[in-house]
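Asker: for reference, the sequence and a predicted model appear below.
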Amino acid sequence: MARTGRPKAEVKLTEQERATLERWARRAKSSQVLAMRSKIVLACADGRDNKQIAQDLRVHRDTVSKWRNRFVKLRLEGLMDEQRPGRPASITLDQVEQVVVATLEQTPGNATHWSRTSMAERSGLSRSTIGRIWRDFGLKPHQADTFKLSTDPLFVEKVVDVVGLYHNPPERAVVLCVDEKSQIQALDRSQPVLPMMPGMPERRTHDYVRNGITSLFAAFNVADGTVIGELHRQHRAAEFKKFLITIDKTVPAELDIHLICDNYGTHKTPAIKAWLARHPRFHMHFTPTGSSWINQVERWFGFLTDQMIRRGVHKSVQALEKDIRAWIEQWNDNPRPFVWKKTAEEILESLARYCRRISGAAH
């Protein structure tokens, strides 16, 4: 006679239990263990045997048998993890709350911010415990960042205008992000730079010799990433006008030109306004005051600084300008446009959430 084995416990679900199990089984990230147990019980309720369920869900047959029997005995509560034995917690929730509140709302009397040592002395807990509490709550008192909220009364209108150009540029037109990187210093180190060696980074002296400054006027094409650049020793409205003339000569005559600029005074002088009036294909769009992050050319300036200027060594302004021109030429040989993903609505909503967070009584 064939061996039939131990009979399986039959699983029958009420409508409420099935709805609860289906909701638990759909969990994408949290409580994946509970989601798998729910899938096992639902499969058992459909009349499938343990072997087939184990193959479909890629678990062991004993696992299927365990949760089938546990559900039959304890129903939904049986799928939860049981309280496990172990040493009780050495600190209370009140102590954790006191550390978090003190970190957020107070400062030590002899410093501007808490350290693990100073908070441990205040709370009576160990330094390692303070570190775990701060890590669990994402608190980093040793770090500080900067911010700038624009006070421009036309902030919303300007954000909508500039971001609209990024997402929906006008037809038969070119959109250029224009700005000046002023006072770029030609720096020479007081001693020769020591090259990188295995196990040792490149080394340079902390002091330097200034050999003059120059200013870079740049126009970044948001469509293809190409850059129109021009160097001048001074940074005035006269130089900005010369740069506008260069842009006018470079861009094909049949295209309109939309310039995204900041609110620097040289962009709005009577001479500049008169020149723009004589060249109607130029359209000026100004970023909000204190919001240079919205101008894409600033990101391009970051690449230039990181890759050429910051660690460069130049014995004269002419050498600095030569290297900048060469770097721009290499960039334009393989231009890379930036992809602007945030819409104006998302930017404004993000700013609104931030303002709500800092609008408490302590701010």
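Answerer: Sure thing, it's come through.
Asker: all contacts plus neighbour counts: C-alpha atoms, from now on.
Answerer: Will do.
Asker: just checking, what packs against the biggest helix by length in the chain?
Answerer: Ranked by residue count, the top helix of the chain under DSSP state H comes out as helix 317-333. For helix 317-333, the elements it packs on are strand 173-189, strand 208-221, strand 227-232, judged by 3 or more C-alpha pairs under 8 Å, 6 or more residues apart in numbering; DSSP states H and E.
Asker: what inclination does the second one have with respect to strand 173-189?
Answerer: Orientation check (axes from the mean of the first three to the mean of the last three C-alpha atoms, to 10 degrees): strand 208-221 against strand 173-189 gives 170 degrees.
Asker: in strand 208-221, what counts as buried?
Answerer: By neighbour count on 16 or more other C-alpha atoms under 10 Å, the buried set for strand 208-221 is 212-221.
Asker: picking up where we left off before, so which of the helices and strands packed on helix 317-333 gets nearest Ser118?
Answerer: Counting by C-alpha to C-alpha, Ser118 lies closest to strand 208-221 out of the helices and strands packed on helix 317-333; the figure is 38.8 Å.
Asker: picking up where we left off before, just so I know, which of the helices and strands packed on helix 317-333 lies nearest His167?
Answerer: Minimum separation from His167 across the helices and strands packed on helix 317-333 (C-alpha to C-alpha) falls at strand 173-189, 11.1 Å.
Asker: A further structure is provided below for comparison with the first:
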Amino acid sequence: MPVAGAARIVLTAAERHRLKKAAYGHKTAHQARMRAQVVLRAARGRSNARIAHETGLHLDTVRTWRGRFADGGLPALADRKRSGRPVRFTPVQVAEVKALACQLPAETGVPLSHWSCPELAAELTARGVTGSISASTVRRWLRQDALKPWQYRSWIFIRDPNFRAKAQRVLDLYARTYEGEPLGEDEYVISSDEKTSIQARCRCHPTLAPGQARAMRVSHEYGRGGAVAYLAAYDVHQATVFGRCEATTGIVPFMTLVEQVMTQEPYASAKRVFWVVDIGSSHRGKKSVDRLAARFPNAVLVHTPVHASWVNQIEVFFSIVQRKVVSPNDFTDLTQVRHRLRAFEDRYNATAQPFQWKFTTSDLDDLLARLDRHTLTDRYQESSVALAA
């Protein structure tokens, strides 16, 4: 019987561009790359035998993909749908797997803190929901609904009844406003707090500097050289840090930090200096407000709400200290800790710029509204469960 001639391939500019991208792309699957190369060579008028020789493919394979493209164009280069093997699990079983993943293990009598795919697979088999099932199958089903029962996030309720008013006062100060009035040139905002228990971990072996294709290496074993508390005050608008190390935190160390800042210019002669602090024991309640005002009449203590230290900008500076100074913790003694913290202050103040604080009162209102919606939803669900019981 006569052999049919090779199909003639004519490409448009768009088809040629897509085929070249598939044929030479680093992330293209091997099968798609070879099919694109077959079509590109066929478009140059080469015979099937020559294409098979150049690509290393079988002659029948070349003939197949050349013919498919000639009949159906680019879509024809994709795999055709296959019937596959019969379905082993019913939709009901899949739904039961997802329902179990959405339950806490303790509620089902399983002594686990959270589910993993192997644990779910074993539990499904033990309950007789399914026969033998692999963890990868369970993972594929959970992925369909973006279920990840092995992950968790913590949350906390707002307990301060005056949360918005207190938070707004702090956010307004960052925007250079207090009680609806703009701050003057001789008014300053200081963010302050304590970073407790900075340890001096004396490594048992010297730290190795990084090298080619090698990260810095720090010995896991260490001796404890004590700990210090780092107290810092950050001028929000001037981007200036004032810090000191103390053996412990408390009223006296905090007032010593205040003394360090308020006895130097421009704060000593300022009209008002606002001190933003949390409700830690060193500066809690009305007594701390009165104590600060009695010592420095131009100082105004402003407390953040309960569980809202994230609105205190000094925490941003402390995160920088943790990354750039403390970690990895490798000090010979506490003296080295103090010297490095002090030297870092000078280095930071030389080039620091104010933080680009983007959380405004509008964002605060959006956050509180979103929390209210969650609270109402939780209460409705609790009421529904109680009525059902």
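Answerer: Yes, it's here. On a predicted model such as this, the values are computed, not experimentally measured, just so you know.
Asker: compute the first-to-last residue distance for stretch 161-181 of structure 1.
Answerer: 24 Å (C-alpha to C-alpha, to the nearest Å).
Asker: other residues contacting it?
Answerer: Residues outside stretch 161-181 of structure 1 that contact it (C-alpha atoms under 8 Å, 6 or more residues apart in numbering): 215-223, 254-262, 285-287, 294-298, 301, 340, 343-344.
Asker: returning to what we had before: mind putting the helices and strands packed on helix 317-333 of structure 1 into JSON lines with distance to Ala120 of structure 1?
Answerer: Output for these, formatted as JSON lines (distance: least, C-alpha to C-alpha, whole Å):
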{"stretch": "strand 173-189", "distance to Ala120 of structure 1": "45"}
{"stretch": "strand 208-221", "distance to Ala120 of structure 1": "43"}
{"stretch": "strand 227-232", "distance to Ala120 of structure 1": "54"}
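Asker: Arg18 of structure 1 contacts Cys44, correct?
Answerer: No: Arg18 of structure 1 lies out of contact with Cys44 (C-alpha atoms under 8 Å); the separation is 11.7 Å.
Asker: tell me the secondary structure for the residue sitting nearest the centre point of structure 2?
Answerer: In structure 2, the residue lying closest to the centroid (C-alpha atoms, centre = their mean) is Arg153, at 11.5 Å. At Arg153 of structure 2 the chain is in coil, as set by DSSP: H, G, I helix; E, B strand; the rest coil.
Asker: on that earlier part again, would you list the buried residues of strand 208-221 of structure 1 in CSV and tack on distance to Gly199 of structure 1?
Answerer: As requested, the buried residues of strand 208-221 of structure 1 are exported to CSV (distance: C-alpha to C-alpha, whole Å):
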residue, distance to Gly199 of structure 1
Gly212, 35
Ile213, 35
Thr214, 36
Ser215, 37
Leu216, 37
Phe217, 40
Ala218, 39
Ala219, 41
Phe220, 39
Asn221, 41
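Asker: on that earlier part again, okay, the longest helix of structure 1 sits on what stretch of structure 2?
Answerer: Using TM-score structural alignment, the residues of structure 2 aligned to helix 317-333 of structure 1 are 334-350.
Asker: so for the matching stretch, what gets flagged as buried?
Answerer: The neighbour-count check on stretch 334-350 of structure 2 (16+ other C-alpha under 10 Å) flags 334, 337-338, 341-342, 345, 348 as buried.
Asker: just the residues you listed now: which is nearest Ala23 of structure 2?
Answerer: Minimum distance to Ala23 of structure 2 across the buried residues of stretch 334-350 of structure 2 is 51.5 Å, recorded for Tyr348 (C-alpha to C-alpha).
Asker: ok, now which ones touch the closest one?
Answerer: Val241.
Asker: ok so, going back, which residue in structure 1 aligns with the residue nearest to the centre of structure 2?
Answerer: Using TM-score structural alignment, the equivalent of Arg153 of structure 2 in structure 1 is Asp145.
Asker: and what of Val300 of structure 2?
Answerer: So, by TM-score structural alignment, Val300 of structure 2 is matched to His283.
Asker: will you turn the buried residues of stretch 334-350 of structure 2 into TSV that also has distance to Cys204 of structure 2?
Answerer: Listed next are those as TSV, based on distance: C-alpha to C-alpha, whole Å:
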residue	distance to Cys204 of structure 2
Leu334	16
Val337	17
Arg338	21
Leu341	23
Arg342	25
Glu345	28
Tyr348	30
